[in-house]
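Novice: Next come a sequence and a model predicted from it.
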Amino acid sequence: MASKEENKTLGQVYQEEFQPDYYIKRYYSAIDAGNEFCLKNLHQFFEEECGQKKNTVGVAKKVLEVGSGPVPIYVISASHWSNSIVCSDFLEQNREKLIQWLSAGHEEDGTWLSYAHFVAQLESENADKESAFLVLDRVRHSVRSVIPCDVLQSDPLLGSTESPFDIIISVFCLECAVSSPKEYPNAISNVVQLLSPSGHLIMMGGLEGEHYCIRDRKIPRIKLTREMISSALEGVGCTIVTWHELPRHLRPPELPIDYTAMFFCVAKKMC
């Protein structure tokens, strides 16, 4: 007979075990090659997709981040081009942490300054440390709301009227939200239906990994491959237009994660 612990759903495990402060301290205490990989590729995508003009904030693109967690850094580049950004997460504690940061002043920016400075330098050769504060202020002004999200539901935004979106960003989310590889295509489908025709889905995550740790608890994730991602996207009418990988050994070895490489994928909705 299965134990009470074994009968818990993955969602229940997250609700009980995931601690935003620990997660930030453990995985984001210092910028590393993996963070730079994500931020550089996001910057390049938005610069190419949204054009070279630097004073067009908010005129066109509606952006959604699926699975924001308690982390504001993956919408930094988006905030240069859009003031219509929606962040979302399954966990109430993550949403509260992110809302707390969005409504705070510079005294709460310490953890994120190195990330903002890195992006500021991508945007301008003349960026100094003060630019990091300005970039984080820009994020605060660009995020319109932080809402609940469950990618296992056919309506992931749970009744919100925000969709459709021109661009959806999802970082280390979908492969961690599903309990088996069979659920992965459905999660992709649920998210893609929030995209406008010709919209873009940007995903970043880990390949071949089976867990990551929150304190002493191993949080399971599916063993994701490029073939699984390609198949799921093709099944919902999306085509991969950009694919990059970063070998695992370029990240700090002490991070409690077991994937073999990070990936950055941009897919376009063709219908």
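Specialist: Happy to help now that I have it. Owing to the predicted nature of the structure, the values given are computational and were not obtained by experimental measurement.

Novice: Could you use CA atoms for every contact and neighbour count after this?
Specialist: Fine.

Novice: how about the top helix by length along the chain: buried residues?
Specialist: In the chain, taking DSSP state H as the definition, the longest helix is helix 33-50. Buried residues in helix 33-50, counting neighbours by 16 or more other CA atoms under 10 Å, are found at 34, 35, 37, 38, 39, 41, 42, 43, 45, 46, 47, 50.

Novice: will you turn these into a markdown table that also has distance to residue 73?
Specialist: Converted to a markdown table, the buried residues of helix 33-50 look like this (distance: CA to CA, whole Å):
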| residue | distance to residue 73 |
| --- | --- |
| 34 | 13 |
| 35 | 9 |
| 37 | 13 |
| 38 | 10 |
| 39 | 8 |
| 41 | 13 |
| 42 | 11 |
| 43 | 12 |
| 45 | 15 |
| 46 | 14 |
| 47 | 17 |
| 50 | 19 |
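
Novice: take a look at this one as well, against the first:
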Amino acid sequence: MESKASVTDNYNLHFNPKAYLERYYSSVEGYVEEEEGVLPWTLEILHSIFSHEGVSGDRLIDIGTGPCIYSFVSSCTKFKEIVVGEYSEQNRNALKRWVDNEPGSFDWSSIIEHVCQLEGHSEFKERESLLRKTIKDIIPCDVRLANPLIGHASPQKFDCMSSAYCLEVACRSKPEYVKCLKNMAGLLKTGGLFVQLCEPLSFYRLGDWVFEGILLDEAFLKSALEEAGFTQIICRSRKRTSTAGENTYYDFTFVISAMKE
């Protein structure tokens, strides 16, 4: 019998970072059976966003990072420091092991090398080193709180905020989604850039557990951002082409950029 899990019922115990990383990020192609090209598409758009002139600053905050670093490979060249906010202790530990270059930590080299090739060079070892140096802190985070950074009151707001596949699994309703987005927006400076990867889904399966999510459409995603105080919203979407697979259900993947009013 399958068991279900969500952020509110011991996600820390049920989510397996090693199994997740091995399924979705063992190669640049991603998990072909379910994702069919989503990861390279995402990496190319992130490269495009962060190679744009004027996208830079001192501090970037990432919310709901999971055990992943792929979304920083482009942005780490434009910001002096990255702060990671992640709910799960197991995921935070997986990130720390990679930052500390511990034996047995997940190997991100193929994905880092791919991004460097998009930029027109092959200096992926240097990029790997820069990324480790730029990640300054890995701290607990809960988007349901008015200050999502648990016990860490930032002395100043961030120049940029990113988030990958977080709110659609952290929230159980549209009003909660908007509220959590407003909580996150409070961390960002006026005029700051928000980059969101979003894949609204009803569920995904990992091991013996089924993790619940929420299905949302593009119109709602844009209206939620507007209600949370964002403008200049650009929404890029990719329709799922695979009909096979029993480990998840979703229709679109989105990469959204917006500015805080």
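Specialist: Looks like it arrived, so ask away. Only a predicted model underlies this, so the values are computations on that prediction, with no experimental measurement involved.

Novice: about what we covered before: which helices and strands does the longest helix of the first structure pack with?
Specialist: helix 78-81, helix 113-123, strand 261-269 (3 or more CA pairs under 8 Å, 6 or more residues apart in numbering; DSSP states H and E).

Novice: Would you convert those into CSV that also reports mean neighbour count?
Specialist: As requested, these are exported to CSV (neighbours: other CA atoms under 10 Å):
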stretch, mean neighbour count
helix 78-81, 26
helix 113-123, 20
strand 261-269, 21
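
Novice: Which one, of these, ends up nearest to residue 140 of the first structure?
Specialist: Residue 140 of the first structure lies closest to helix 78-81 among these, at 8.7 Å (CA to CA).

Novice: Just after the longest helix of the first structure, pick out the following helix or strand.
Specialist: strand 63-66 (DSSP states H and E).

Novice: Provide the aligned range in the second structure for that next one.
Specialist: Matched against the second structure by TM-score structural alignment, strand 63-66 of the first structure falls on residues 60-63.

Novice: Contacts for the matching stretch next, please.
Specialist: Contacts with stretch 60-63 of the second structure, where a contact means CA atoms under 8 Å, 6 or more residues apart in numbering, come from 79, 81-86, 141, 143, 158-164, 166, 184.

Novice: what about 7 Å?
Specialist: 79, 81-86, 158-163 (CA atoms under 7 Å, 6 or more residues apart in numbering).

Novice: ok now it, how far from the chain's centre?
Specialist: Chain-centre distance of stretch 60-63 of the second structure: 9 Å, with CA atoms, centre = their mean, to the nearest Å.

Novice: what about the helices in the stretch 51-200 of the first structure?
Specialist: Using DSSP state H, counting those that start in this stretch, the helices assigned to the stretch 51-200 of the first structure run over residues 78-81, 92-102, 113-123, 129-142, 174-177, 184-192.

Novice: which of these sits most buried?
Specialist: Burial of the helices of the stretch 51-200 of the first structure is given as mean neighbour count (mean count of other CA atoms under 10 Å); helix 78-81 ranks first at a mean of 26.

Novice: okay, that one sits on what stretch of the second structure?
Specialist: Per TM-score structural alignment, the counterpart of helix 78-81 of the first structure in the second structure is residues 75-78.

Novice: Identify all contacting residues around that stretch.
Specialist: With contacts defined as CA under 7 Å, 6+ apart, stretch 75-78 of the second structure is touched by 50, 55, 56, 57, 131, 134.
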